[in-house]
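J.: Have a look; sequence and predicted model below, questions after that.
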Amino acid sequence: MVSRPEVSEIHYVKDAKVLLMRFEFDGISINLPIVQLKVLVVLENLDILNPVFLRDIDETGWKSLSRVLANTRICRLVPDLKALTTLLNGFLGGIHLAILTAFVCQCDPYVGLSALISHFFKTFAFWPWPRPVELQDGTLHPTLNPTETRLYMPTQLPFSPYEYCNSNITKSTFYKIRTEFLRGHNLTK
């Protein structure tokens, strides 16, 4: 990666809960979970689910790898990957989706799963962005002005009322996400 002209500021994040490699790729900040495998050469088509490679991974490595393994297994279970892969390929991160889902669950805590899915798409297809999505915990927090932070889809971190999820959502990806939310709404109404 170091030899690629698009990559700059590459370094390891040592104080994270998982092994992270942080770098800029063509001006976009990337946090990439990494795992140290006990192999001499990493083949391009390496099957990370092969038990031979998984047996010697330490606890930190498992934490890093668990996200990849979960996503891989989910992808194998989902019959139509189009909407899912759009979300997994850099548009919204896991924490964004977790907060958006928790927000919908908080609004309608007693409805069934299919109603929650429908409500999720309806809520965010017509959400007044850039108004931030905030989980309610009964306390008043000073709200940042999302227009000052230049965030297209601000999602406030529930454990830190002064911070939003750091995302690389651009104007074009914002419109793509909105289109997919509208499509999801039309499919589930």
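T.: Noted; the coordinates are in hand.
J.: From here on, just use CA atoms for contacts and neighbour counts.
T.: Noted.
J.: Tell me where the chain has helices.
T.: For the chain, helices defined by DSSP state H occupy the ranges 51-54, 59-77, 81-86, 94-107, 113-125, 146-149, 171-188.
J.: Could you look over these and pick the most buried one?
T.: Highest mean neighbour count of the helices of the chain: helix 113-125, a mean of 18 (counted as mean count of other CA atoms under 10 Å).
J.: what's the residue closest to the geometric middle of the protein?
T.: In the chain, the centroid-proximal residue (CA atoms, centre = their mean) is residue 93; its distance is 0.9 Å.
J.: show me what contacts that residue?
T.: Residue 93 makes contact with 87, 167 under the criterion CA atoms under 8 Å, 6 or more residues apart in numbering.
J.: second one coming, line it up with the first:
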Amino acid sequence: MFQSQTPTWSNMPKTYGLTGPISEDLPEEENLIQTRKLLDTMKSYNVYENNLEFEHRERVFRRLESLFRDWLKEICIEMNVPEVVTEKVGGKIFPFGSYHLGVHSKGADIDALCVGPGFLERKAFFTSFFAKLKAQKEVKDIQAIEEAYVPVITLSWEGIQIDLVFALLSRRSVPDNLDLLNNSIVKDIDIRCVRSFNGYRVTEQILRLVPNVLNFRVALRAIKLWAKQRNIYSNKLGFLGGVSWAIMVARICQVYPNATTSTLVIKFFKIFSMWVWPIPIRLIEVEKCNYNLPFWDPKVNQSDRCHLMPIITPAYPQQNTSVNVSRSTLAILNEEIHRGHAICQEIEQKKAKWSELFEQTDFFQKYQYVLRHVKMKIDIATHRT
């Protein structure tokens, strides 16, 4: 379980991100009291895994990585790769998304990037490794979706849902100390590999750009809980997904580097209730690379100028994480952020409790018209009989 932690002030850099801090004030006793109250409220929503669940998740991840390494050696032998290359081929799996950020909730998926050597073909991952996974007795509900924007294998391993993406390095081995934040990683490789790499690159960069990772994690857990309770946690439905919320919280951490968790949450609502969209949210000025990869730049790309709520990833090639936001969903997001700000003001005045922030919205009372989307799977053979 992640808890709020006071940073070491003497060692703290003065600037994170694009600007200097708004405030470097240290927490006062009232801020620490509010943080304890916030943590107690969050625990009541059962968002944290217990130790047994956490250890089970870690075991599954280690077993998966071991299986991937074994498969790489097996396929090298099948390809008659020289023994000296096979022995050093390595292979590594990098978690990304909420699991890597350290903010996953009970029963959450694991997003993971499998990295292999450049002499392999991508197809092998979705055929040969897929077959090896399917043969494991612990694996259920496995499916390969090669035609997706980011091709993925989805599966359940001992009850944990896992989404695996795959990328190839432009080298013959995958060392344990591989630094995926080096931009040369995405030079001259398949665009599908670039997209796969960026899931990890973005989440790792976020962690490196906040002054206090533990406070960031607790604040992000609070914002994620609020967004889910208010039915605005969904990229597919035109709201914001996990990466967008993480970037927004990280930006608040950058400008309030010494703040405790409750202050970060309060400032989140204050700052973004005043934000003038479409001014973009950025954590860093991303290095410009001449790798001929598409990246978000409204000065160059006319379509990027139409984005209503740009929240930009901090890794090359930078992308807008909120392209699905429409005028109607932006209005709802703004309404909910203003509601959050009003409640936080009352919390500061001791007129409200944190539980009021997390009250679940009554969807059917709030909206007069609701569109229901039903998906059906039909077995043609059974249907014909």
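T.: Ah, there it is. For clarity, every value in this text was computed on a predicted model and none was experimentally measured.
J.: Show me what the residue nearest to the centre of the first structure aligns to in the second structure.
T.: Here residue 93 of the first structure is matched to residue 241 in the second structure, going by TM-score structural alignment.
J.: Pull up the gap between that match and residue 227 of the second structure, please.
T.: 9 Å (CA to CA, to the nearest Å).
J.: Quickly list what's touching both of these two.
T.: residue 233.
J.: picking that back up, gap between the match of residue 93 of the first structure and residue 324 of the second structure?
T.: 10 Å.
J.: again with residue 160 of the second structure
T.: Taking CA to CA, one finds residue 160 of the second structure at 28 Å from residue 324 of the second structure.
J.: Who are the contact partners of residue 13 of the first structure?
T.: Counting by CA under 8 Å, 6+ apart, the residues that residue 13 of the first structure touches are 19-22.
J.: ignore the last one, residue 242 of the second structure
T.: Residue 242 of the second structure touches 97-98, 224, 233, counting by CA under 8 Å, 6+ apart.
J.: Select only the buried ones of those in PyMOL?
T.: Of the contacts of residue 242 of the second structure, the buried ones go into a single PyMOL selection, burial set by 16 or more other CA atoms under 10 Å:
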select buried, resi 97+98+224+233
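J.: And the residue nearest to the centre of the first structure, how far from residue 84 of the first structure?
T.: 12 Å.
J.: and if you look at residue 129 of the first structure?
T.: From residue 129 of the first structure to residue 84 of the first structure the distance is 22 Å (CA to CA).
J.: so the lengthiest helix in the second structure matches what in the first structure?
T.: Ranked by residue count under DSSP H, the longest helix found in the second structure is helix 51-78. Aligned using TM-score structural alignment, helix 51-78 of the second structure spans no residues in the first structure.
J.: how many neighbours does the residue mapped onto residue 135 of the first structure from the second structure have?
T.: Taking TM-score structural alignment, residue 135 of the first structure has residue 283 as its aligned residue in the second structure. Residues contacting residue 283 of the second structure under the criterion other CA atoms under 10 Å number 25.
J.: what do you get for residue 87 of the second structure?
T.: Residue 87 of the second structure - counted by other CA under 10 Å - has 12 other residues nearby.
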